[in-house]
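Asker: from the sequence below, what's the structure:
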Amino acid sequence: MKMHPDWEKEVERLEYVKQVILDVLNVKISKSAEYSKEMRAINKEMWEETGALNGQNSILKIPSFLQDINFLKRNIADSARNEKEIKMLERQLVSPYFCRIDFKEDGECAESFYIGIYGLRDINNDEILIYDWRAPISNMFYDFEPGPASYECPAGLIEGELLLKRQYRIDRGTLLWMFDTNVAIEDKILQDILAGSTDGRMKTIVSTIQREQNRAIRYGSKRVLAVQGAAGSGKTSIALHRAAYLLYRDRKTIKAENIRLYTPSGIFAEYISDVLPELGEDDIPCNTLTGLVQSTLGDSFKKYETYTEMMEWQLSQKSIDEKSGQLESMGFKASEIFTAMLEKYAAVFESKMIHFEDIAIGDAIIASRDELADLFYNSFSYMPVAKRLSRIETYVMTRINEYMKQRKKEKIDEFANSEEYMDESEIKARSRIAVKRESETAIEKVKNMISIDIVRLYQRLFKDDEIWRLCGGPSSEKIRKRTVEALDNAILLYEDQSPILYLMALLGMLDADKDAKHVMIDEAQDYSYITYKLFSRFYPNCGITLLGDASQNINSAFGIGNLKLAGELLDPDSLEYTELSKCYRSTIEIMEFASQILPTKAIPYGRHGKKPEVMTSPTVDGVCGLVTDCIGNAKKDGYSSIAIICRNLGSCQRVYRHLKTIMPVHIIENENDQIEKGVVVIPSYLAKGLEFDVAVAVILSEDEYLHEENQLFYTVCTRALHRLDVCSIDGAGILKKIESKHD
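Answerer: Have a look, this model is predicted:
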């Protein structure tokens, strides 16, 4: 290969940049030692002052002690920031930058700009040596070919000509290769990266972000961005890089704690946890819908069913009646019809189910029921129900306190004039106790009158025939029976979690999350219609990014599927909807196989590999033997990340028992397990969003992946980067569909 004419100059510059990084790193390491020394000194001083606080004039020492505490807090924060910068510099030393662009602004001289994951300034002259990939000028690398180009910055639109795009491969501080390119990201770089193996953790894609991905990452015009993306189109990477971009662009107003990231499971949260730290940002705590509900309702229930538990129950259920009952109930509670029914129920509760009574202490009427009703329906009618009741409580308690104050004076006079001798303190004490006893019943009555037991209220909708009919409930008894049984056992089914919080929101019992500045929802197709209605109230003003794929809506009875509709429910007046059709994960052969299961708009990126192979056996033991052979072949070919994906947990356990006697293997049984390196056995619904070098789809019975489960099997097959094998029992229905496409 002919050496690039600028090779020596680029190597020389790289060495200079590395030296600057080392110089900055040494400064930071010295600071780290200084912070440790300061911390020891402050701790010593505080220890000495702690002893002084027990002696004479101790009160005079308190200001000094508090000052030391503030010094210590500042020292800890500065030290943590310094340690974070040290880690970034150490990473930067390995690969300082990945590209260079030469840009000539109109009316100015041409300049060269080097772009990396982190920015870097020369400590000798403050010159910018490397631009952060999120900087405005860096956008031209992703969006433009050489020729007319522009970028937006705080000063406005900067226009000019992009003269050069040069890409580098730098590893362990050594320049391996470089070349100039005329396309967004040179195919060779992307091919090399996609052809590599995964280690079970998601990585950054900064050097290979594609134009359509970049536009989603940097989008900022409307409040809601909905991204419909094919399997392997980089949706989750977009979410995380978009979070990093927002933290950079809006660093004065947004911190990591202001971003909410909803993920399908704890496994997925662990899988993506390295990305933001690699990008130099604090990790964003992930949440699930069940996590939000549990943090809101606390110990109101002994069991909160998770999404994955719901899926496992559904996929393991043998009884057709039980399964159809669950699907009917889930579908109904996820629907627009049930959403409207809850809105009707909230109106019925307000107009017919709140009863006021006279509040009296003895013969004295503190507040009449007519007065309270007037406050509720007229004076405070502009407020949500719960807020009105709270205001009424404040109003009545103020009246009670005024009455008690007057009664206390009367009691003091009464005890003072009694024949029994009492000193002043005893008179006051007896008066206080007597008045408290008089008012206890009234205070208890007020609390009972204004309190809303949301669990009982939600359950009453399903228990009370008249209310169910009044709110427009369907005639099906299965839904009501299933719900009441679960609630009686203090179990909140996943299908009931959004509805109960939505009812709280309708009544004013759920305040909006005011600390949230941006919300990211991954696998957005799996959330229900009513969940998006809930989110529209819980996150009314902040930015929202939805990322999902209708083709991977593995529970179509529940999930909304349509991301455009989801976005419209959040904010129809400020919505941007975009589609990503290119698949970068799987080979062309794997995507062609997957399209036989479920035709989609997915366009595989130009990377070829082995055709998926379908192997069958008449027995379950025979299928397990086929799986063993597939694993052996994959290992021989150098693959290390191998997933054995079964439809449900029972099938996983059957295959795992066979494999564990032969080889090291790990099984994922719930969403809090961690993905280990090597061979892993995992249920279909927990594999969502993950990727592996090799996926072996296992089918242990003829009726698996039938009854509208094409999307689930499609999701399973598209977990594979390089190789897909299917090991199945003879006669499996889903295979007949594939075979018919081959004919």
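Asker: every contact and neighbour count from this point should use C-alpha atoms.
Answerer: Fine.
Asker: so what's A557 up against?
Answerer: Contacts for A557 (Cα atoms under 8 Å, 6 or more residues apart in numbering) come out as 327-328, 330-331.
Asker: can you add neighbour count and secondary structure and give the residues you listed back as TSV?
Answerer: Shown next, in TSV, are the contacts of A557 (neighbours: other Cα atoms under 10 Å; DSSP: H, G, I helix; E, B strand; the rest coil):
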residue	neighbour count	secondary structure
L327	18	helix
E328	16	helix
M330	23	helix
G331	19	helix
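Asker: out of the residues you listed, who's nearest R469?
Answerer: E328 (18.4 Å; Cα to Cα).
Asker: how about that closest one: what's its closest non-neighbour residue?
Answerer: Counting by Cα to Cα, 6 or more residues apart in numbering, E328 lies nearest to I479, which is 7.2 Å off, once chain neighbours are set aside.
Asker: let's compare: structure for the following, please.
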Amino acid sequence: MPAPAPSATLTAEQQHLVDSRTALQRMREHTAGLTAQGGDRVSTEHLKQVLHRRMKALEDDPTVPLFFGRLDYASDLGAERDETLYVGRRHVTGEAGGEPLVIDWRAGMALPFYQARVGEPMRVRRRRRFGFSSGRLTAFEDEDLVRSPAAEVAASSSAILESEIERPRTGPMRDIVATIQPEQDTIVRARLDQSLCVQGAPGTGKTAVGLHRAAYLLYAYREQLARSGVLVVGPNDSFLSYIADVLPALGEIDATQATVGSLVSGATGVAVRGLEAAPPAVIKGDARMAEVLRRAVWGHLGRPTEALVVPRGAYQWRVGAYLTEEMLGELRERGVRYEAGRAMLPQRLAHQVLLRMEASGDSPDDRVQNAVARSRPVRAYAEQLWPTLDAAKLVLRLLTDAEFLARCADGLLDADEQRLVRLPKPARTVAAARFTLADVVLVDEVSDLLQRTPSLGHVVLDEAQDLSPMMLRAVGRRASTGSVTVLGDLAQATTPWATRSWRESLGHLGQADAVVEELVAGFRVPGAVIDFAARLLPHIAPSLTPPHSVRRSRGELDLRRSADPAAAVTRAVGDALRSEGTVGVVVPDATVPALRAALSGAGVVFELLGEQAQGFESRVDLVPATLAKGLEFDHVVLLEPAGIVAGEPDRVTGLRRLYVCLTRAVSSLVVVHGEPLPAELDAPTASAA
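Answerer: Predicted coordinates for the structure are as follows:
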């Protein structure tokens, strides 16, 4: 722990915190007093939104410190002047002279707080870290980056830093601005035009890094991203609820969040109404389906066999079939979307009519060409050659019409694969069809073939290892002119359609040039837990670098064999509740009803993850194994590892699922089992429970 702080120094720092909170309140009151008055109604509404976002960004949570660090710049180290700057979650300006009381952690002047070290002080003589309790400043630690030979050791063994990393939490995920490590900070501050893929072992903070990169980009490229937008894509609604507070806590409310399902359903207007077995879902998620769909769309183009005849006044103007065929070929070669080409064809045909009118001595203008393009003969002729398509109806036809599917999939899918992808219960209308997520992703692909999907400025994609190639394409087209931050862990890939290579995944995303970074230093998962879980790596991801914990505390790992596992789980939960922090009870999906009854019977207050809209409001969460990915709890009680493995379609996938579940603990992990542990864990004898 740090040495006791001198009273005068600590008092002065506490006063600076009070002054900073007063200034923030003054900034908010000033913003609240502004009136949105633009030159017109649209401008006024825009200004109202700007002021609303500004008010949200200036909200103060008294339980969260306004600053967590301090930098003492020195002129003799190259700084413009001796200067003290406090580093926090948002910029706070003092009243007198507009001097900053707190600088935003994303500002360039805050960089040394994360990157400076002995030998490279970055113009900073001293870095100070603050300890807080419920928003109240309680302690500080100083690192002399110039004079102290032990400063580098102190920086890597900071008691305040370690205490903050290991601090028990309640509720959803919180930000990590006070504890970002140098290798994480490099990723966070990467340029907007740089796409990144972060392969991160459990506890390395990859999700937090991705969210903080979004916050940094919104700060550093605010004007650009205000126009183009930022999207965070997560694996499920529970995960999005878990991370929902991070960006707002950093003053950013402009990023939107979605799952792949909500993303494609919202874009296509087609709801996901059915579940699907793995074999057909794997085929529908295969990249070959993109070519099948392309053929299905463009195969609707007709071939002209007759000339176009356009009567106008006393004349009839003819456009030969061979000219029309050349137009169709030219439009196809331009690579336009289907709907764009369909809109261009009448104008092309009308232009040919005008050429003939001019050759006869007439002088038509653009208004005449538009009138000809809208005329009944031209519209009917163009519609026959380039018919209107509906994305959902096209996919429904493809999945129900065996002959149509065979034509489109010829040489791509064999007869068995075609049989598997056809809907088991054909429906005549889209409304009656029980489309699965894989089906709606196909609809989204067709929608993009018809009309280009708008691109965002940046997309953060978490748990990307579990997405099929077609799902990756769906996310990738949302960043076709932007950049991405891809987050995941190949060792945690648990879907049968998951890709096994980041290079392959990045290709499907359309981001083949993205830089792949690897995080292996675990800051959240205790050493004892990560070492135990890492026994599975040779069986599930032998090519990955095994993770290691950088925490001095090894944490607690307890393996309990019991003849009554449900009762042993309730006892373990009771033990965990005597300590601070959240408790996650991770169980095989099939045992959720039994454990729900056992916990209720024991009087434990808990939430069933996935059942509530929000979740994470109770200290105890009952977590089905399939929803555990991406979550963290201070204490985890895990039931029946063998049951978690058996709940998946194959053993490797089951072991990956178990690896995910074992690595959710921040302080302690209790493994309760009645069946023998999987042999791959090679576990020592468990204690009786």
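Asker: sorry, back to before: list the buried residues of the one helix or strand the residue nearest to E328 of structure 1 maps to.
Answerer: Using DSSP states H and E, I479 of structure 1 maps to helix 477-488. Neighbour counts over helix 477-488 of structure 1 (16 or more other Cα atoms under 10 Å) mark 479-480, 482-484, 487 as buried.
Asker: which element is whichever residue in structure 2 pairs up with V519 of structure 1 on?
Answerer: V519 of structure 1 maps onto V459 in structure 2, with residues paired by TM-score structural alignment. Element membership for V459 of structure 2, per DSSP H and E: strand 458-461.
Asker: which residues touch that strand?
Answerer: Outside strand 458-461 of structure 2, the residues that touch it by Cα under 8 Å, 6+ apart are 192, 210-211, 214, 225, 228-234, 478-479, 482-487.
Asker: so which of the residues you listed belong to strands?
Answerer: Using DSSP state E, the subset of the contacts of strand 458-461 of structure 2 located in strands is 230-234, 483-487.
Asker: which residues of the stretch 251-400 of structure 1 fall in strands?
Answerer: Remark: strands assigned in the stretch 251-400 of structure 1 by DSSP state E, counting those that start in this stretch are 259-262, 286-287, 303-304, 359-361, 364-367.
Asker: and if you look at the stretch 51-200 of structure 1?
Answerer: 99-105, 110-116, 120-121, 128-132, 147-153, 156-171, 174-180.
Asker: relative to V92 of structure 2, how far out is T31 of structure 2?
Answerer: The gap separating T31 of structure 2 from V92 of structure 2 is 13 Å, by Cα to Cα, to the nearest Å.
Asker: more neighbours: these two, which one.
Answerer: Set T31 of structure 2 next to V92 and count neighbours by other Cα atoms under 10 Å: V92 wins out with 27 against 15.
Asker: which ones are touching R106 of structure 2?
Answerer: By Cα under 8 Å, 6+ apart, the residues touching R106 of structure 2 are 216, 219-220.
Asker: repeat the analysis, applying 7 Å as the threshold.
Answerer: Contact analysis of R106 of structure 2 by Cα atoms under 7 Å, 6 or more residues apart in numbering lists Y216.
Asker: and if you look at the one 10 residues further on?
Answerer: In this structure, A116 of structure 2 makes contact with M122, judged by Cα under 7 Å, 6+ apart.
Asker: one more time with 10 Å, if that's ok
Answerer: 122-127, 145, 152, 155, 182 (Cα atoms under 10 Å, 6 or more residues apart in numbering).
Asker: could you measure from the residue most central in space within structure 1 over to I284 of structure 1?
Answerer: Nearest to the mean C-alpha position of structure 1, by Cα atoms, centre = their mean, lies Y262 at 1.9 Å. According to Cα to Cα, Y262 of structure 1 and I284 of structure 1 sit 10 Å apart.
Asker: one more: C624 of structure 1?
Answerer: 40 Å.
Asker: A139 of structure 2 -> structure 1?
Answerer: That one, A139 of structure 2, aligns with W177 by TM-score structural alignment.
Asker: next up, the contacts around the closest residue to that match other than its chain neighbours.
Answerer: Distances taken as Cα to Cα, 6+ apart place R169 nearest to W177 of structure 1, at 5.4 Å, with adjacent residues excluded. By Cα under 10 Å, 6+ apart, the contact set of R169 of structure 1 is 95, 97-99, 175-179, 189, 207.
Asker: what about 8 Å?
Answerer: 98, 175-178.
Asker: which of those residues show up in structure 2 as well?
Answerer: Here is what carries over to structure 2 from these, by both residues aligned by TM-score structural alignment, their matches' Cα atoms under 8 Å: 175-178.
Asker: surely A697 of structure 1 meets D725?
Answerer: Yes. At 6.2 Å, A697 of structure 1 and D725 qualify as touching, with contact defined as Cα atoms under 8 Å.
Asker: sorry, back to before: okay, the contacts of A116 of structure 2 in CSV with neighbour count and distance to R106 of structure 2 next?
Answerer: Below are the contacts of A116 of structure 2 laid out as CSV (neighbours: other Cα atoms under 10 Å; distance: Cα to Cα, whole Å):
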residue, neighbour count, distance to R106 of structure 2
M122, 20, 16
R123, 21, 18
V124, 26, 17
R125, 21, 20
R126, 21, 19
R127, 26, 16
L145, 23, 21
E152, 16, 23
A155, 20, 20
P182, 16, 14
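Asker: please enumerate the strands of the stretch 551-700 of structure 1.
Answerer: Ranges of strands in the stretch 551-700 of structure 1, per DSSP E, counting those that start in this stretch, are 575-580, 582-583, 603-604, 613-617, 642-646, 666-667, 679-683, 692-699.
Asker: circling back: now list the buried members of the contacts of strand 458-461 of structure 2.
Answerer: 192, 210-211, 214, 225, 228-234, 478-479, 482-487.
Asker: quick check: chain neighbours aside, which residue is closest to A281 of structure 2?
Answerer: Nearest residue to A281 of structure 2 in three dimensions, chain neighbours excluded: A438, at 6.0 Å (Cα to Cα, 6+ apart).
Asker: what about the one you found, distance to P469 of structure 2?
Answerer: Note on A438 of structure 2: its distance to P469 of structure 2, by Cα to Cα, is 11 Å.
Asker: could you do G78 of structure 2 as well?
Answerer: For G78 of structure 2 relative to P469 of structure 2 (Cα to Cα), the value is 51 Å.
Asker: more neighbours: which of these two?
Answerer: Ranked by neighbour count (other Cα under 10 Å), G78 of structure 2 and P469 place P469 first, with 26 against 12.
Asker: now do the same contact list for the equivalent of A239 of structure 1 over in structure 2.
Answerer: In structure 2, A239 of structure 1 lines up with G210, judged by TM-score structural alignment. By Cα under 8 Å, 6+ apart, the contact set of G210 of structure 2 is 188, 460, 462, 485-487.
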